[in-house]
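A.B. asks: got a sequence here, can you build the structure:
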Amino acid sequence: MSQVESSDEGNQFGTMSGVFTPCVLTILGVIMFLRFGFVVGQAGVLMTLGIVIASKLITLLTALSLSAIATNTKVEGGGAYFLISRSLGPEFGGAIGILFFSAQALSVSMYVMGFTEAAAGYLPAGISPTLVATLTNFAVFACVVIGAGWTLKLQFFILAAIVASLASFYFGAYQSFDTHMLSENFMPQFDHGESFWTMFALFFPAVTGIMAGANMSGDLRDPARSIPRGTLAAIGVTAVIYLSQAFLLAGSRPRSALVENAMVMSDIAILPAFIAAGVFAATLSSALGSMMGAPRILQSLARDRLYQVLQPLGVGSDRDGEPRRAILTTFLISQAAILLADLNTIAPLITMAFLVTYGLLNLATFYEAITKNPSYRPQFKLCHWSTSLAGAIGCGLVMVLIDWRWAIVAIGLVAGLHAYLSRIDVKSDWGNLQSGLLFERTRRNLLKLEDELYHPKNWRPFVLALSGTGFSRPHLVVFGSWLTSQTGVLTLGQVIPGELDDRHRRRDSQERILHSMISEHNLSAFPAVVVAADYIAGVEALVQCQGLGRLRPNTILLGCPLTVDRMRVFGGLLRNLEGLGRSVVVLRRMDEPDNDWVAPRGTIDVWWRGRANGELMVLLAHLLLENPSWQNRTLRLLRVVDTDAGISEVRSHLDGLLREARIAGKTKVVVSSDPASAIQTTSRDAALVFLGMEPPEPGQEDEFFFRTEQLVGKLPRVALVRSAGGMRLES
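C.D. replies: Presented below is the predicted three-dimensional model:
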C-alpha cells in the first residue's frame, strides 16, 4: 500500500506564503479578537500570562518535534498525519488521521461562527446568525474549491488587514492605558464554573495554527526547509502579540468590560473600523486555512488506503491535484457543526483533538530519537529526545487537567481506531519505527543478559529442531512448537548438502519455504538454513552458530534413525552435541496420525532413572501440559524396581520430586525384572513416553541401536532425552 502520486506537480509555495503567513493568520484569529479579552478578565494578567506561556511552550516543543521529523523524511501531503503514520506506523497514523481531520474540519465551523458573531453588530436586526454562518461557510468553501493558489495569494491582503487592526488597537491601548486598572486586573477573578483550565481550554485553539503550514506540506517547494523556519517564526511573533495584548487589555478596560463585551478590542482601538476589518479578515483567513488543510489530511489518509470507505476521497483534480471531494466532505462536516453547536462548545473539543495529535507527534519524535535508528538523521538539530518527551507528557497532563472525561473519550477514540486497524492487519510499504524500537530494546536486553549470572531458575527451552523443509518432518515442527510456544524459542533448521557456490539459490528458496510454513501455521519460530559438505557437518555448524551471546539453542530436537546404518553416523553426532554442551531430544514416532497438529490422547509418561536426564524430562513434560493442545492430559512419573521391598520408599521419593518441583502429576512404581517389558506394557496407551539415554561410545553404535529398539518396542511415540544440565526441578 503506497501513497498514490499525482501526475501533476501541484502548487509549489515557499516559506513565507506556504507556512509563515498561514500559521500567523490561523493563530491570530477568532480567539484573539473575540475571546482573549474574556480570558484576561477571568484569569487576570498573571494567569493569562501562564496560559499563553504554557500553550506556547507546548506548541514550541511540538514544533521542534515537527521540524525534526519534517527534515528527516521526504514530506508529502497530509501534514501531521503523514509524519505520525510514517513514524509510528499505519495503525497510529490512521487513528490520529481521522481525529486530526475532524479537528481541522470543526475549526472551520469555529472560525465561521466567530465571523458571524463579529458581524452581528453590523447586520440588520432579525437576520438569523445561522443563515449568516451558513452563507459564510459556503463562501469559504467556494474560495478553496477554486484552488489553493488563489487562496494563498488572498492571504497577504488579509495579513495586511490584521496588521492594520493590531496597529489601531496598540495605539488606542497606549492612549487609554492605566496602571491602576492594570493592578486591579492583575489577579484572577473567576466567575462561577470558570477556572484556569476552562480558560486554557478556551484559549488553546488559538495556538493550534502551528499546523497550518505543515498541512500544506504536499504543496510546498521545500517542506524540510519551510516547515521549521516558518512555523517557529510564527510561534515567536504571535507569542509577543498575545503577551503584550494581555497587559494592554488589562490596563485599558475594567474587568466587567473585558468579560461582557466580545468586541472590547474595537472599543479600545483608535480606529474601531480597522478592528472590524481585522476580525472579519482573521476569522475568514483562519476558516480558509482550515478549509485548505483539512481536505489535504483526508486526501492523504484516503490515498494510503487504510479505510476502504475513504478511498474515493483520495482523488485529486486533473489540473492541479486539488482534493475537491475531500473539500466537499470538510464543508459538510463544518456545516453540521454550525447547525448543531456553538463557539464555546466546539473550542474544547478542538483542544482535545489537537492535544492528542501533538502528543503523538512528540511521541513519534521521541521514539525516533531513542531507537538510534541510522535512518533518523534530521537536518534540524534543535530537537532532543528530552524535549519531545516533555512535549508528549505536557500534552497528556494538560488534557487530563482540562477535562479528564473528554481526555478519556479522545484517547479511547484513538485506541479504538488503532485496535480496528490492527485487527484488519493493514499493510504498508513506508516502514515505521516499531522495528527500530524493538531492535534497540532487544539489543539492550541482550547486552544485559550477557552480563547476568546464569541461574537454573531462568532456564527456558531454546529448541533447534532439525526439521528439514518442515513439510518433510512435520512431527518435529509440531513437537518443537508445543514445547516452546508459551515460554521458549524455536528455530527450524535445515541442512542442504553440497557446496555453497552452487547451492546458495536453493538455500534462499528453502528459507522462504520455511518462512511460508511458519506464517501459514502461525508459529513463533525462526528459520535457519545452511549449506554444508554433509548433513552431520551442517548440523554441527547450525548448533555452534545459531543464536546471539547467551541466547542460543540449549536443546537440539532430532528425528530418530530407524536403521542401524544411519545410527552409526548418528551416534557420532550425539557425542559431538554432548561435547558442545547441548541437551538432545530424539523423537521416535511409529504412528502416522491424520493430523500432526492434534495432540494424541493419553498420559505423558516419564520413566525416572535419576536426575541426570530425569529433571529435563519432567520439565519438558510439564511444558507440554502448559500448551493448550495438551490440556486435560496427565503427567505420570514412573520407575521400575526389581522387588517389592523398595516400592514405598521409591514412591515417596517420586512424590517428593513432584511436590518440590510444584508440578501436578501422578506417580507409580512398577515391579519387574524386565524393564523393557514393563515400560512397553505400562505405557502402551500413553500419548508420549520420555526415556533417558546416553550417547554410545565409539564403535558401540550397533549395540546402542538394538538396545534402544528393544527398550521402546512398538510404543508409538517416544522422546529419548540426553540432558546437558542447566536446570533444576526445585528452582
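A.B. asks: for the rest of this, base every contact and every neighbour count on C-alpha atoms.
C.D. replies: Will do.
A.B. asks: would Val670 count as being in a strand?
C.D. replies: Yes. Under DSSP: H, G, I helix; E, B strand; the rest coil, Val670 sits within a strand.
A.B. asks: how near is it to Leu637?
C.D. replies: Using CA to CA, to the nearest Å, Val670 is found at 11 Å from Leu637.
A.B. asks: who has more neighbours out of these two?
C.D. replies: Between Val670 and Leu637, Leu637 has the larger neighbour count (other CA atoms under 10 Å), namely 25 against 18.
A.B. asks: Three-state assignment for Lys372, please.
C.D. replies: Recorded secondary structure, Lys372: coil (three-state DSSP).
A.B. asks: what count of nearby residues applies to the closest residue to it other than its chain neighbours?
C.D. replies: In space, and not counting its chain neighbours, Lys372 is closest to Glu440: 7.5 Å by CA to CA, 6 or more residues apart in numbering. With neighbours defined by other CA under 10 Å, the count for Glu440 comes to 16.
A.B. asks: and the strand or helix carrying Glu440, how far from the chain's centre?
C.D. replies: If you go by DSSP states H and E, Glu440 is part of helix 434-451. Helix 434-451 has its C-alpha centroid displaced from the chain centroid by 17 Å (CA atoms, centre = their mean, to the nearest Å).
A.B. asks: what do you get for stretch 196-207?
C.D. replies: Distance, centroid of stretch 196-207 to centroid of chain: 29 Å (CA atoms, centre = their mean).
A.B. asks: same question for stretch 606-615.
C.D. replies: Relative to its parent chain, stretch 606-615 has a centroid offset of 46 Å by CA atoms, centre = their mean.
A.B. asks: in it, which residues are buried?
C.D. replies: By neighbour count with 16 or more other CA atoms under 10 Å, stretch 606-615 contains the buried residues 606-608, 612-615.
A.B. asks: again with stretch 162-170
C.D. replies: Quick answer for stretch 162-170 (16+ other CA under 10 Å): 162, 164-170.
A.B. asks: what residues does that stretch touch?
C.D. replies: The contact list for stretch 162-170, computed with CA atoms under 8 Å, 6 or more residues apart in numbering, reads 248, 265-266, 268-272, 274-279, 281-282.
A.B. asks: show me the two of those residues that sit farthest apart.
C.D. replies: Spatial extent of the contacts of stretch 162-170 (CA to CA) is set by the pair Leu248 and Ala281 at 21.9 Å.
A.B. asks: show me what the longest helix anywhere in the chain is packed up against.
C.D. replies: Ranked by residue count, the top helix of the chain under DSSP state H comes out as helix 385-423. For helix 385-423, the elements it packs on are helix 36-70, helix 90-119, helix 196-203, helix 343-370, judged by 3 or more CA pairs under 8 Å, 6 or more residues apart in numbering; DSSP states H and E.
A.B. asks: using TSV, lay out these together with mean neighbour count and distance to Gln494.
C.D. replies: Output for those, formatted as TSV (neighbours: other CA atoms under 10 Å; distance: least, CA to CA, whole Å):
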stretch	mean neighbour count	distance to Gln494
helix 36-70	24	43
helix 90-119	26	35
helix 196-203	22	62
helix 343-370	24	37
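A.B. asks: now show me the structure for the sequence below, then we'll compare the two:
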Amino acid sequence: MPSSTASSEDCTPEVSTAWMNWKDVFLQCVQPMLAVVLLLRFSSIVDEAGFPTTLMMVFFTFLITFVTGWSSCTVVSRKSSEVGFVKTMLAYSNTEFALSFSIVYLICLLTATSTFLTSAAEAVLHIFSTFSLELLDGATHDLRLVSSVLSLITLGLCLVRNRNARYVRTFIFALTCIAIALHLSSVMFRYGEYKMHRVSDRNAMIPSPPSDEINTVFSQLFPAGMCGLTILNIGSKLQNSAPRGAFVAITVSAGFYGAATILDYMEFFARTSHSNSTQTTEYNEFLSYIYTTVPMAIVVTLACVLSAVTTLKYCSVILQSLSRSNQCRCFLWLAKGYSKRDIPIRCLFILSTIQILISAIGSYDILCIPFTVFYLFAYALFNFYVFLVKLSDPEIPSPPTLVSLSIAAVCFLASIYTNRHLALFIALIFGISYCCLLYILRRESNDDGEECAKSMYPTVLEQMHELQQEPDSRRHYHPQILLLSGSPAARPGLVDFAHSITRGKSLLICGYIIPQDPCSRSYLLQLKIDKQINDWLRAREVNAFGAAICCTKQATGANILLQTAGLGRLRPNILMVGFKTGWEKQSKETISEYFQMLSNAFDKQVGLIVFRNEITGFDVTSSIRKNGAPINDDEDLAEYVDRV
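C.D. replies: Reported below is the predicted structural model:
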C-alpha cells in the first residue's frame, strides 16, 4: 500500500519490538480465516459432509493455503523494499503476468468483501429472527438491505482514519476466540447445538445449490483458507516478520478447524446414540440459545465487518496501483489519492458500489461458490508461476518444484470441479488481460530507442525516491566507492580491483580530474571524456559510472567529487586511490596534495582505500604511444581511448 508519507501510525512499529510486527501480520491473516466459516457454517458442514470428508477437506484447504503462503513469503523476502501488491508482483515477475494476476486478485478481494458483508448481514438477521423481527420479508430482501447498510458502514470506516485500529483488531479477535471457545465447549459438554439461522433464498437472483453435494460443502469451507496471498498486501515495515506471522496464523486456524471437526463429530455421534434425556436436552438447548447464539452472532458481525474493511482497503489500493501503471492510462482518473495518506477515494466508491451489487445476488451459500472458484484459480496461477521461477533459479527458498506444480494443478482442477462456468469466466479475464498487455508491451518495444528510454525514466526515478525514503532500520551497508582513477584506460588494473569489490552489486564511480581551469573549451573536453569513459567501462564489462571534472589542483578536485558525486542514497562512502609510487622523488607540492586528498576522506567521514602494486604502480600511460612518442596530454589520451 502507498507509503509516500510517514504518519505517526507508520512510525510506531519502529519503536515497538518485533512482537508487534508479528502480531500485526498474525491478526491480519487469522481474522478472516476464523470469522466466517467456523462460527457461521461449520457445524452444518460437518453434519452434511460427515467426519472423514470434512477432515479431509480441512487438510486439503490448509495444505493449499500453507504452500501458497510459503510462496508468498518467498516473494516478500526477495523484494522486501517494494510496498503493495502490484509493486511486489512487478518486482518479482514480468509486467504482463503481474498486472493480469493483479486484476484476478482484485476480483477475488471484491468477491471476498461481498461474502464477508453478506455473512455479517446473515448474522444480523439471525439476531432479528431471535426476537421475531422482520424488515421487509425476513428473507433475501432483508439480507440485501442489511448488507447495503453494512457496506456503507464499511466504506465510512475505510475513509476515516483510526489511530487505534490495531487495538480494535486485537479486541475483536479476542471476542472471536471467546466465541469459538464457547462454541467448542457447547459441543464438548453437549449443552445444546449452536447453528446460525440460514436466510431463505426465495428472493435470490440465483437459487442456492444442493447442500448435499460435495462441491457445495467444499465451497462453504474454503473461505477459511483465504490468507495465502494476504502477505503480498502488507506494508514494507511488516514484511520482515510476515513469514512467522502468516505461518502461525495458518497453523492456529488449522488447529481450530481440526478440533472443531473432531468435537462436532463426537457431538453428532453422541446425539444419535443418546437421545432419551428430553428435559435435560431442552434445558441445555435453551442455555445454548440464550448464552451462545445471539452473542456469537454479534461477534460474527463485528469480525466480518472488520475483515471486509481490510479486504476493501487492499482492493482499492490495488485498483489505484493498476491505474497508475503506464499500461492502464485509460483509468488514470482513478489513480488520484487524497490527503497525506493518499486515500483512493474514487476507487473506494466504485468498488463499494460493485460490492453492493454482488451482495444483492444472494446469501453466503451462493457467494461462497465464486469466492472459492476465484481464489482457487488465483492460487493455481501463483503457484504455477512460482514453479516456473524455481526452474529458472533453483537457489530461491520457495517450495520444491513438484510441490508447487502439484498444488497448482490440484487448485485448477478443484476450481473446475466446483463450478466450471465461473472457472472459465475468471480464466477468460486473465487471458484477455494478459494478451492485451502483451500486445501493448510488444508495441512499445518496437518503438524507437528514445521512446523506450522515456518509458524507463519514471520507473527508475520512482525507485530512487523509494530508496531515499527507506527507513534507517532497513538500510544495509553497501561499499559505494569513489575511485580516483584518472582515465580508466591509463589505470585498468586499479579499475579492475575496485570492480572486484563492488562486483556490480554496489556503486562504483571512476573520477577523472582534468588539470584545467573551467572554460568553454574544457567543458567540451569534459563531455567528450565523460562519454569515452562510460564507453570504455561498458566495453570492458565494468559496472561503473564515469565522473570527469575540470580542476587545476588534484586535492581540490577530489574534494569536489566527494561532495557532489552520486545522487540521493547512491553516494560514495569509500574513497579509493592508488599508492603514490616514487613519492620520495616527487615535489613537496605533489606530496602535499596527495596527503590532502587522504585527509579530506577522513574529514568527510568516509572509508579510505590505498591500493599499492609493488613498485610499478598502476599508471600505464608511459606505455601508450602516439606516433612513437609517449602520450602526456589529456586530449591525446582521450583520442587514444576513443580509438580503443
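A.B. asks: give me the TM-score for these two chains.
C.D. replies: After superposition, the two chains reach a TM-score of 0.58 (TM-score structural alignment, normalised by the length of the second structure), with 413 aligned residues with a CA RMSD of 3.6 Å.
A.B. asks: just the helices in the stretch 551-700 of the first structure please.
C.D. replies: For the stretch 551-700 of the first structure, helices defined by DSSP state H, counting those that start in this stretch occupy the ranges 564-579, 611-626, 647-661, 675-682.
A.B. asks: quick one on the thing from earlier: where in the second structure does the longest helix of the first structure fall?
C.D. replies: Counting by TM-score structural alignment, helix 385-423 of the first structure falls onto residues 401-439 of the second structure.
A.B. asks: sorry, back to before: between the helices of the stretch 551-700 of the first structure, which gets nearest to Phe366 of the first structure?
C.D. replies: helix 611-626 (39.0 Å).
A.B. asks: what's the angle from the closest one to helix 647-661?
C.D. replies: Orientation note: helix 611-626 of the first structure sits at an angle of 60 degrees relative to helix 647-661 (axes from the mean of the first three to the mean of the last three CA atoms, to 10 degrees).
A.B. asks: what packs against helix 611-626 of the first structure?
C.D. replies: With contacts defined as 3+ CA pairs under 8 Å, 6+ apart, helix 611-626 of the first structure has these neighbours: helix 474-484, strand 604-607, strand 635-641, strand 688-692, strand 717-722.
A.B. asks: reformat these as TSV; add distance to Ala133 of the first structure.
C.D. replies: Shown next, in TSV, are these (distance: least, CA to CA, whole Å):
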stretch	distance to Ala133 of the first structure
helix 474-484	65
strand 604-607	77
strand 635-641	76
strand 688-692	78
strand 717-722	79
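A.B. asks: to Ile53 of the first structure, which of those lies closest?
C.D. replies: Nearest to Ile53 of the first structure among those is helix 474-484 (54.7 Å), distances taken as CA to CA.
A.B. asks: okay, and the closest one goes to which residues in the second structure?
C.D. replies: So helix 474-484 of the first structure sits over no part of the second structure, by TM-score structural alignment.
A.B. asks: over to stretch 573-587 of the first structure?
C.D. replies: Going by TM-score structural alignment: stretch 573-587 of the first structure matches no residues.
A.B. asks: so which bits of that stretch are buried?
C.D. replies: 573-574, 577-578, 582-587.
A.B. asks: so how far is the first residue of it from its last?
C.D. replies: OK, stretch 573-587 of the first structure end separation, CA to CA: 15 Å.
A.B. asks: again, but for stretch 319-336 of the second structure
C.D. replies: End-to-end for stretch 319-336 of the second structure, by CA to CA: 11 Å.
A.B. asks: then stretch 659-677 of the first structure?
C.D. replies: With CA to CA as the measure, the ends of stretch 659-677 of the first structure fall 29 Å from one another.
A.B. asks: so where is that stretch in the second structure?
C.D. replies: Mapped onto the second structure using TM-score structural alignment, stretch 659-677 of the first structure spans no residues at all.
A.B. asks: check stretch 35-53 of the first structure too.
C.D. replies: Using TM-score structural alignment, stretch 35-53 of the first structure pairs with 41-59 in the second structure.
A.B. asks: rewinding a little: which of the helices of the stretch 551-700 of the first structure sits closest to Ala353 of the first structure?
C.D. replies: Per CA to CA, nearest to Ala353 of the first structure of those: helix 611-626, 44.8 Å.
A.B. asks: so where is the closest one in the second structure?
C.D. replies: So helix 611-626 of the first structure sits over no part of the second structure, by TM-score structural alignment.
A.B. asks: how about the spatially most central residue of the second structure, what does it touch?
C.D. replies: The second structure has Leu232 as the residue nearest its centroid, 3.1 Å off, counting by CA atoms, centre = their mean. Counting by CA under 8 Å, 6+ apart, Leu232 of the second structure makes contact with 72-73, 75-76, 84-85, 88.
A.B. asks: report the two of those residues separated the most.
C.D. replies: Farthest apart among those - using CA to CA - are Cys73 and Gly84, which lie 13.7 Å from each other.
A.B. asks: and Ile679 of the first structure, what does it touch?
C.D. replies: Counting by CA under 8 Å, 6+ apart, Ile679 of the first structure touches 711-712.
A.B. asks: check Leu284 of the first structure too.
C.D. replies: 111-112, 115, 140 are the contacts of Leu284 of the first structure under CA under 8 Å, 6+ apart.
A.B. asks: corresponding residue for it in the second structure?
C.D. replies: Per TM-score structural alignment, Leu284 of the first structure is aligned with Val305.
A.B. asks: name the element that match belongs to?
C.D. replies: With DSSP H and E as criterion, Val305 of the second structure is part of helix 294-324.
A.B. asks: show me what counts as buried in the helix or strand that that helix is followed by.
C.D. replies: Following helix 294-324 of the second structure in sequence order, the next helix or strand is helix 345-359 (DSSP H and E). By neighbour count with 16+ other CA under 10 Å, helix 345-359 of the second structure contains the buried residues 345-348, 351-353, 355-356, 358-359.
A.B. asks: now those residues as a markdown table including distance to Thr590 of the second structure?
C.D. replies: Listed next are those as a markdown table, based on distance: CA to CA, whole Å:
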| residue | distance to Thr590 of the second structure |
| --- | --- |
| Ile345 | 65 |
| Arg346 | 66 |
| Cys347 | 66 |
| Leu348 | 67 |
| Leu351 | 70 |
| Ser352 | 73 |
| Thr353 | 75 |
| Gln355 | 75 |
| Ile356 | 79 |
| Ile358 | 79 |
| Ser359 | 81 |
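A.B. asks: now, which of these sits nearest Trp22 of the second structure?
C.D. replies: The nearest member of the buried residues of helix 345-359 of the second structure to Trp22 of the second structure, counting by CA to CA, is Leu348 at 28.1 Å.
A.B. asks: and the closest one, what does it touch?
C.D. replies: Here Leu348 of the second structure is in contact with 155, 312-313, 316 (CA under 8 Å, 6+ apart).
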